[in-house]
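K.L.:
Build me a model:
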Amino acid sequence: MTLFDERLVRLLRDGQRSLSALAVRGHHALYDHLREVVASAMKVDAFYVALFRDPGHVLYAYQYDGSVYALPGLRELNPDGPTGWVFRNRRSYRYRDDGGAVLDRGIPWGDRGRRSADALVVPMRRTGTDEVIGVVSAQAYTSDCYGDAELAALEWLAEVLARMLSTEEENRRFLETLDDGERPAVTRVLSRSMADLVVERVSVVRAAAAELRDALERDGHPLLESARELVRECERLQVDTAEMEFDSYRQAAERFESLSAREREVAALLAEGLTNDEIRERLHIELPTVKTHVGKILRKYGVRQRSAAAAEISAYLGSVRPPG
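P.N.:
Purely as a prediction, here's the structure:
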């Protein structure tokens, strides 16, 4: 920590402790407080946290431009922008290194009438690996805000968040070993259309709550804090819903990828509702072989009924295949 003065060391340590204490309150609370900690350490006009679902998609889970909140959403990964650059190069991006050339190739968000004059985009790595699971970005509308100390501080805080997310995923996988196979597999997969619907509907509620908050603020009304909390609660629900879809996809992908190439072929036909005899005819294999593959698929999915596995596989394959 040679780059950090005593004040920054104290701020980072306090930030780590307070973030750990907020873990039980959900990811929105984590991201919200992380933004506050980063803003205490450096100038922040815009801020975002993004998580990689797979090599082609990224969930922008939390975005703020000044006091303006942007809806969380899943997007195709732009390989030319700063988020894609960090994913590809496995290291931090700094505006000062290229005069903002990579930043300018990114997808505009927030106040599109203003251009960031300095920016940092740093990776979050899965604990104990070099896998980049997401990024954290701080941006400013004035130049020369971020030096080596600011970069190191943001990288340190991003690692704190990455460690918390990694531990949470490890705990989830451990708890899955208790799955008794009775829970309907389809409940494991939240469709993107449903997640999008909830996020969009809640955005309407949030907009109305924000209007109410602003009106109460002008009048100094005693219910002002309640209105502020309603706005925050809408944001929490949007982040949680977007990440539920994100997490359920990742889990479904892990289960499907655990199958062998032939098991995936059988699983795809199972998802279409074909019987064992129909699968035998389609793949030109013996019936006992089909039954063996189906049995292995059910064991890997932790379920006893083929309908439960078929429901999850169908939902997963429907989310990765292009429409039409």
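
K.L.:
going forward, measure contacts between C-alpha atoms and count neighbours the same way
P.N.:
Will do.

K.L.:
which helices and strands does the top helix by length along the chain pack with?
P.N.:
Once the chain is assigned using DSSP state H, the helix that runs over the most residues is helix 224-257. With contacts taken as 3 or more CA pairs under 8 Å, 6 or more residues apart in numbering; DSSP states H and E, helix 224-257 sits against helix 27-41, strand 46-54, strand 57-65, helix 192-219, helix 306-320.

K.L.:
buried stuff in the third one?
P.N.:
Residues of strand 57-65 classed as buried under the neighbour-count rule (16 or more other CA atoms under 10 Å) are Val58, Leu59, Tyr60, Ala61, Tyr62, Gln63, Tyr64, Asp65.

K.L.:
Export those as JSON lines, with columns for distance to Met124.
P.N.:
Putting the buried residues of strand 57-65 into JSON lines (distance: CA to CA, whole Å) gives the following:
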{"residue": "Val58", "distance to Met124": "13"}
{"residue": "Leu59", "distance to Met124": "14"}
{"residue": "Tyr60", "distance to Met124": "14"}
{"residue": "Ala61", "distance to Met124": "14"}
{"residue": "Tyr62", "distance to Met124": "14"}
{"residue": "Gln63", "distance to Met124": "16"}
{"residue": "Tyr64", "distance to Met124": "19"}
{"residue": "Asp65", "distance to Met124": "21"}
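
K.L.:
and for comparison, fold this next one:
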Amino acid sequence: MLSDSTIRALRYADQVIHEADRADVFTVYDACRAAIGAITVLDDFYVALLREDDRRISYPYLFSNGSYAEAGTMTYGPAGVVAWVVASRRPYRYQDDQGALLNRGIRFGDLEPSADAVVVPMLTEGRVVGAVGALSDTPGVMTDEVVAALTWLAAVLLDRIQAVSPRRRLNLGAVYPELEDAGRAGTLMAVNHATSALTALAAEIELVGGLDDAEERAAALSRLSRRCFEVQAALITRLGGHADPDAQRERRTDPLEALSPRERSVVDLVTGPDGDPGNAAVAKALGIGTATVKTHMASVLAKLGLEHRSELRWLVRSGEDDRDVGPPGATTL
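P.N.:
So this is what the prediction gives:
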């Protein structure tokens, strides 16, 4: 059960989201961040949209220590929080591994390590198409209630982002064509929308230059700054390298494709259903020496960017869609 204060925060966010213009994704992201900030001590917040087949991830919204940050698109690695969330399809919590996975990622904001964090996936049809992260410099503040609230907000975000999906009973794209982001027509529409927004910004900048009152000028500049991030969020949400369920390949990219056949055999044994049997047992099963097993394992960890062999269990997937694995030291239910 959520507390009354958390329910009020989520209801207010839901109201703001529903009242926002259908093309205004920035207000939607901002409302989610404000809701979590009202529930717990929040320093950093982000929304990420991703594509599993080539590990492409886009950040249309980044907020750190009271300021909006520059977003963008990049490739996520095989050994960080994003890879774990994609593999496990469940929320990542700092307390599960004391931030080990979190601190392997690219830092933003003040570049100082966070003391607590939670990252929840946006799930659709069994796929992870995005993630929402809440981070704090204060330890022990990301409670179960925060995880529940963030998970609920992630579903709201996904509903808004994928509002024009042809699988939806109500195809909002027919009524709100500006939301359409598929194909050349959608790209041109997004570009035209951004061009119009930037033209309006240029006109407003000229007006600000003519303001004599310092407070009025400061307020106008603050509005212009927000408008810039609104355009950024809209562009990355529509054009970034995030998931399109209809364009996704049927099979995920194999994270072990860079390994040799012998290295893969070692990994198969180490990540088997009965757990890691140890170097001696692996050597006996493969008919090789223990030293050779150690050499193969060192090569595997180097190629995959991992530090410990126990991390292989959450990275490697055997193709079972219902497999639920956690980070090193976590309890799997």
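
K.L.:
one step back: which one of the buried residues of strand 57-65 of the first structure is nearest Gly84 of the first structure?
P.N.:
Val58 (9.0 Å; CA to CA).

K.L.:
Would you check that Ala48 of the second structure makes contact with Ala71?
P.N.:
No. Between Ala48 of the second structure and Ala71 there is no contact under CA atoms under 8 Å: 9.5 Å.

K.L.:
quick one: common contacting residues for the two?
P.N.:
Counting by CA atoms under 8 Å, 6 or more residues apart in numbering, the common neighbours of Ala48 of the second structure and Ala71 are Ser58, Tyr59, Pro60, Tyr61.

K.L.:
Redo these as JSON lines? Include distance to Glu204 of the second structure.
P.N.:
Formatted as JSON lines, these follow (distance: CA to CA, whole Å):
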{"residue": "Ser58", "distance to Glu204 of the second structure": "29"}
{"residue": "Tyr59", "distance to Glu204 of the second structure": "27"}
{"residue": "Pro60", "distance to Glu204 of the second structure": "24"}
{"residue": "Tyr61", "distance to Glu204 of the second structure": "23"}
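
K.L.:
taking the residues you listed as a set, which two sit the farthest apart in space?
P.N.:
Ser58 and Tyr61 (9.0 Å).

K.L.:
overlap in contacts of those two?
P.N.:
Counting by CA under 8 Å, 6+ apart, the residues touching both Ser58 of the second structure and Tyr61 are Ala48, Ala71.

K.L.:
Direction-wise, compare the longest helix of the first structure with helix 27-41 and give the angle.
P.N.:
110 degrees (axes from the mean of the first three to the mean of the last three CA atoms, to 10 degrees).

K.L.:
ok, and for helix 224-257 of the first structure, which residues are buried?
P.N.:
Neighbour-count burial for helix 224-257 of the first structure [16+ other CA under 10 Å]: 224, 227-228, 230-253, 255-256.

K.L.:
tell me the SS of the residue nearest the centre of the second structure?
P.N.:
Closest to where the C-alpha atoms of the second structure average out (CA atoms, centre = their mean) is Ala131, at 2.8 Å. Here Ala131 of the second structure takes the strand state, with states given by DSSP: H, G, I helix; E, B strand; the rest coil.

K.L.:
And for it, nearest residue in space, chain neighbours not counted?
P.N.:
Leaving aside its sequence neighbours, Ala131 of the second structure sits nearest to Pro121 (CA to CA, 6 or more residues apart in numbering; 4.3 Å).

K.L.:
next one: Thr6 of the second structure
P.N.:
That would be Ile39: by CA to CA, 6+ apart, it lies 5.9 Å from Thr6 of the second structure.

K.L.:
Contacts only, for the one you found.
P.N.:
Contacts of Ile39 of the second structure (CA under 8 Å, 6+ apart): Ser5, Thr6, Ala9, Val146.

K.L.:
Dump those residues into CSV; add neighbour count and distance to Asp24 of the second structure as well.
P.N.:
Formatted as CSV, the contacts of Ile39 of the second structure follow (neighbours: other CA atoms under 10 Å; distance: CA to CA, whole Å):
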residue, neighbour count, distance to Asp24 of the second structure
Ser5, 11, 27
Thr6, 20, 24
Ala9, 20, 20
Val146, 19, 25
